[in-house]
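S.K.: Sequence below, structure please.
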Amino acid sequence: MGNSGRRKPPLAAPKRSRAGGGRARKSTRRAPRRRSRNPLVRLMRTVLRLLWRLVWGIGWRMGVVVLLVTGLAVAYTYTTLPAYQTLMDGRARGSVTLLDRDGEVFAWRGDQFGGVVTVDTVSPHLRDAVIATEDRRFHYHPGVDPIGIASAIRINLSEGRGPLSGNGGSTITQQTAKLLCFGETYDETRWKSEAEYVSYCRRTSIWRKVREAVYALAMEAKYTKDQILTIYLNRAYLGAGAYGAEAAAQRYFGKSAAELNPSEAAMIAGLLTAPSALAPTANLERSQDRASVVIGLMREQGYLSADQAEAALARPAQLSEAAEQQAGGYFADWVMGSGPEFLTRDTTEDVIIRTTLDQRIQRAAETAMKSTFTDKVREESKAQAAIVVMSADGAVRAMVGGRDTTVIGAFNRATMAKRQTGSAFKPFVYATALELGFDPNTVVMDEPYCLDIPGSGRWCPENYSRDYKGRVTLTQALAQSINVPAVKIARRAGLDKVRRVAGDFGIESDLADGPALALGVSESTLLEMTGAYAGILNGGSSVTPYGLTELRLMGEQTPLMSRETGIGERVIRESAARKLVYMMSRVVEAGTGQRARLPRREVAGKTGTTQAARDAWFLGFTADYVAGVWMGYDDNTPLTGVTGGGLPAEIWRETMTRVHEGLPPKPLPMQRPAPRSSSSEPLPQQRAPVVRGNPIETILRSLFGN
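M.R.: Below you'll find the predicted structure:
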């Protein structure tokens, strides 16, 4: 019987479930995706698939091209990189280190580089602080950190800035590439100044970011991580003119970079973000706050234990004594301006300058300035003052050019401000008279006195007290700063001779031609005047104030220039100078300068107050030092209630009291005149000549006696 009408049995038995339930396992085959019947949807899907294929097709090819171009750029850059040892010092100019008279550093100028350090020679705390602050994945990326860049862009956009403004996400390697300016060195023919070059190197743009990345990748291929970090530690600018870790450690803490503790290392590492603004010499508190943030980062990343971090926060870094005081800024600027420009202001070498500065005396002057203005000048006053202290040979021991004693590059009123000298000029009038044979006991009439000045009319000098003393000696006239006798003596001695004597003593400013010369209408600087008074103290020889004693290149022992004294040629006889010292001592003992007295020590000096009290002076000396003080307003506003015998004399006394601490008293080199009669007026039989206003009467009296 055939089976043509039957269904053929399957060739294999259907699968059964293992449980034996007889039910077949459900098929896992995915059902075919149903195509949308909507033609618009099908069109969009087709377009997207085509776009993806296009993007992918172009993208991977472009990626290959970019990788090839980048690889070629990195390879080329690699061939241009020098040995890393040559990249340590990237300064365009040199530095000047200034030493005081004892050989101690007190100031730096120019671009300071303390010497090459390596990752192995610096303090490990500094190395760790830099990595923790600037690039925590430094040891794991190839020079560019995509994670860091993405994070920086996110932060910038969230804070409303452009993607490249603010945080840059740069690695230490990229920062080093920027410090190297991608291999472009400073060229005077291309950039107008070093500042323009630095600005160019720091410029940010997409293209420069690409160059930075290529240069960083090449550096990672050429150098080891330690070598890159070494370059960075040596080239980074760390504020206050310090380039590199060693210069910063010496500048701020007076120690080697190898000796930095965690708090000091954190402070230096914290400067990398804003070296000028965060420099501890500019704002110590702000620098300490930044350092505490760095210490926190070091703790988070395991570079410091909890105890170490707590100890560092409890004892923040402090400046060295020299860095904290910032003593002698005005003095340092003056020395830099007085030396050869190519070895000071524009030096390309590292220069060592030894100076005459005495830091003890400098502190005394600065303290006297601050205490006087704090205690005796109203807070809102804009009055200024200046102080100069020097030895009798012209060696300047201290200089304060204004009330703010910690500035650098500021207007120096001790050397730059030319002001009328007032009665402080009178010693040169009497120096001329003494040189011509006058005596401290020579009598002159203080009386109403008028002169006809060609081109100016009638001039009648008046005394500050508005009265007249009658017959007075030259000593009395100087002690009481009486004007009429000074004018008479100047005319009798000869105005041209007075100008010559003052000029020979070192007053180089233009001196007035008329008789008002005797009253100090000419202008001079405090430094000039103090130097001229030093000539009186040293016995009558001219003095050139000086601060530089030796200049040499760093590493060399033979000085390029040196100086041992500022004493020049003799101006007046020593006997005349000694008589003048006596007359000036009476200014302090019984005259207008009594506020300048020092206990158990002889002092000579002279006050000076100009017309309308626009300037007030006191200049004087002991057997050891000469000091000058000027006080006034920069805009010539008259002082209120201030004369040379007032606040300037008090500042002088405060300064010199501190200067002479521990020094034994010495007598002044003065010659006292022969004893006079007990009468306050010279007797008729005395031979002391009388100087009157009428020149004919003067001649007759000199011929026939009084």
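
S.K.: Could you use CA atoms for every contact and neighbour count after this?
M.R.: Fine.

S.K.: In the stretch 401-550 of the chain, what residue spans correspond to helices?
M.R.: 426-435, 474-479, 483-493, 495-504, 526-537 (DSSP state H, counting those that start in this stretch).

S.K.: deepest of these, which one?
M.R.: When those are scored by mean count of other C-alpha atoms under 10 Å, the highest mean neighbour count falls to helix 526-537 (a mean of 29).

S.K.: Show me what that helix is packed up against.
M.R.: strand 384-390, strand 541-543, helix 574-590, strand 615-621, strand 626-632 (3 or more C-alpha pairs under 8 Å, 6 or more residues apart in numbering; DSSP states H and E).

S.K.: so Phe618 sits right up against Val629, yeah?
M.R.: Yes: the pair Phe618 / Val629 is scored as a contact, 5.3 Å apart, by C-alpha atoms under 8 Å.

S.K.: Tell me which of those two has more neighbours.
M.R.: Phe618 (33 against 30; other C-alpha atoms under 10 Å).

S.K.: And the more buried one, how close does it get to Gly71?
M.R.: Counting by C-alpha to C-alpha, to the nearest Å, the separation of Phe618 from Gly71 is 74 Å.

S.K.: got it, and Arg658?
M.R.: For Arg658, the distance to Gly71 - C-alpha to C-alpha - is 70 Å.

S.K.: And this one, please, so the two structures can be compared:
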Amino acid sequence: MARPPKSGKPLVAERRYNAQAEQRAKPAPKKRASRKKAAPRKRGLVGWILFPFTWALRLILRLTWKLGVVVALLIGAGVLYFASQMPPIEAIVDARTKGSVTLLDRDGAVFAWRGDQFGGMVTADSVSRYLHDAVVATEDKRFYGHFGISPRGIASAVRINLSEGRGPLSGNGGSTITQQVAKLLCLGVPYDAATWKTEAAYEDDCRRTTIWRKVKEAIYSMGMEVAYSKEDILTIYFNRAYLGAGSRGFEAAANRYFGKSSADVNPAESAMLAGLLKAPTSYAPTNNMQRAVDRANIVLGLMEDQGYITPEQARDARARPAQLSQAAQARAGGYFADWVMEQGPDFFTRDTTEDVVIRTTLDQRIQTAAETALTSIFETKLKPSSKAQAAVIVMSADGAVRGMVGGRDVRASGVFNRATQARRQPGSAFKPFIYATALDLGFSPNDMIDDAPLTINVPGSGPWVPENYDRKFKGPITLTQALYESRNIPAILLSEEVGRDLVRTVAQKFGIESDLAAGPALALGVSESTLLEMSGAFAGILNGGSAVQPYGLIDLRLKGETEPLMDNIGTGLQERVIQQSAARELTYMMSQVVARGTGTRAQIPGWELAGKSGTTNSARDAWFIGFNADYVIGVWMGYDDNSPMTGVTGGGLPAEIWQATMSHVVTGETPKPLPMDIPGPSTTGGVLEDTGIVADGQIMDVLNNILGGLGN
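M.R.: This next block holds a predicted model:
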């Protein structure tokens, strides 16, 4: 049977069969299961107890990471802000608001500094490699590995502070070099005179430690790390760090202590400089050399441990520690430097905003001679408990001051200067001006004068009866003898004869600027004066009768400039006061004071010397002022409270200090004759006697007690 022809549609049976097959093959759709809520888990008693804590912990964790993100963003913003505000390092290496003064001696050598010194900008690459490594090894050995702060260092510092009973932020700070630089920059806050009265107050405020300030310091430090390279940060540190003795930066310190550049310091010197960072004043070698050496040895150990120097270099540096320069070691002329600073205008000295260089008249050899002499006499001739003070001035005949000591502490500065500020009675050291007046009027050193009892009626006071120092009278004697024996009666009689007003005028023209007594006691030196004035007046006698203006400043210029802004050249010699012949005769008379009078302790074998002693009532003041052919030396001794000394006269310890000073000054020199004339015969032919109104012997006890003991 033939198959039916195929068509496009399947047969009904096929369709039915296929549909059933498909129905059987297709799985029945699954019913969607309904979700049932899980029954709450039973916590139990422990669960309920812990529930508040676990809930709070989950809340804290959720908040912490969000807060951490916010804090990180704020810190990052702060770091970027500070980084954008950082100025070029050249603008911040020297932030002093005042300048400095460097003082040079007569030969051009530095002997003193005033104000904060800045030696000029140096870089981390230009300083000695030893110095570079010493600073890193000492202050921040992880400097090249951190990002401005060291959490490890901070944690260690907090642990040390707490273990030593301090607060966590007191004592050790764990600061990196970057943080120290941030403090030096006061976290970017500049000095404002309206806010801080002084730079010191500003720096103290910058060093205050609070939680907020430490946070700001950390952010500022990281900003520096973004803005500057590590070597840039070190460069700022090398220039801004304070290193004691007025030194700002390592260049100034290297010059101050060692007289060399920071590029040339060796391992021992580098270690000593780096050691100053811990405590600049305590470890300054000018204050305590042994302490500075001990600190330097610690720094050398750190450098060796960290591989910056070899063990052999460390041993060599310890065996040969750093030594101060000659100028730093001498610390000479502190009183002199203070006095010279007063001779220039304040805007170029005390208040200068520039770096100034002052050339002076100081001779460091002579200055050392004066310091050595005074110290030696006090150590050998006075009890250790003595409170007596002394002052010494050495001056050329033209008024140029070559040396000055203003007290027993010969290294002091910035203190009371007894050579220039103490106004004391000169006693018989005033008498040469009486004789200068008489000689200028035509008197001769060989003229006779009567050393006899004298009574003078003082208007408003009654009769005054002075006495000689030895309370004896010698009758007719020469003016020369009257001076070298320092007789009071002849001096008073001569002053009355030539006229007190004229004596006063001569003394003032010679440079005694103090108010001089109006009565007859003027002759006994009862008017106060300074050692500087008296020494300058004696220089006028030495130079032949012309007044001098004592001076120490030669010229003043800005650092780096060649032309001076001011000078005192030619200011020493002033107008003539007495004739040269009178000055030469007076010099002869004063030479006899040293040769056979009250000043014999001032003698130096082979040298012609002249001088005059002076002792006031009860030895409250003792003086010796004298000269050779080149220099005047003045010495004063006494108590600051003007109390009496025991057994001290001008011809005693002051003369010995004078002799010791002059001996050092003339060491190695050939003796020179004094500029003097030996007098001829007397020209008056008689004896100068009392021609005033004489009382009938009444003695005024009060005046006699005050003035009668003046002499010697």
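
S.K.: before we move on, back to that, would you format the helices and strands packed on helix 526-537 of structure 1 as JSON lines with distance to Ala365 of structure 1 included?
M.R.: Converted to JSON lines, those look like this (distance: least, C-alpha to C-alpha, whole Å):
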{"stretch": "strand 384-390", "distance to Ala365 of structure 1": "7"}
{"stretch": "strand 541-543", "distance to Ala365 of structure 1": "22"}
{"stretch": "helix 574-590", "distance to Ala365 of structure 1": "20"}
{"stretch": "strand 615-621", "distance to Ala365 of structure 1": "14"}
{"stretch": "strand 626-632", "distance to Ala365 of structure 1": "10"}
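
S.K.: nearest to Pro485 of structure 1, of the ones you listed?
M.R.: When these are compared by C-alpha to C-alpha, helix 574-590 sits nearest Pro485 of structure 1, at 14.4 Å.

S.K.: Could you identify the residue of structure 2 that aligns with Pro673 of structure 1?
M.R.: Using TM-score structural alignment as the criterion, the counterpart of Pro673 of structure 1 in structure 2 is Pro679.

S.K.: My read is that its match contacts Gly442, right?
M.R.: No: using C-alpha under 8 Å, Pro679 of structure 2 is not in contact with Gly442; the gap is 12.0 Å.

S.K.: Who has more neighbours out of these two?
M.R.: More crowded of Pro679 of structure 2 and Gly442, by other C-alpha under 10 Å: Pro679, with 16 against 12.

S.K.: if we can go back for a sec, please enumerate the shared neighbours of Phe618 and Val629 of structure 1.
M.R.: Common contacts of Phe618 of structure 1 and Val629 (C-alpha atoms under 8 Å, 6 or more residues apart in numbering): 648-649, 652.

S.K.: Show the buried residues in those.
M.R.: Buried by 16 or more other C-alpha atoms under 10 Å: 648-649, 652, out of those.

S.K.: Which of the residues you listed fall in helices?
M.R.: Under the assignment DSSP state H, these contribute 648-649, 652 to helices.

S.K.: Which one of those residues is nearest to Asp333 of structure 1?
M.R.: Trp652 (22.8 Å).

S.K.: how about that closest one, what's its match in structure 2?
M.R.: Per TM-score structural alignment, the equivalent position to Trp652 of structure 1 in structure 2 is Trp658.
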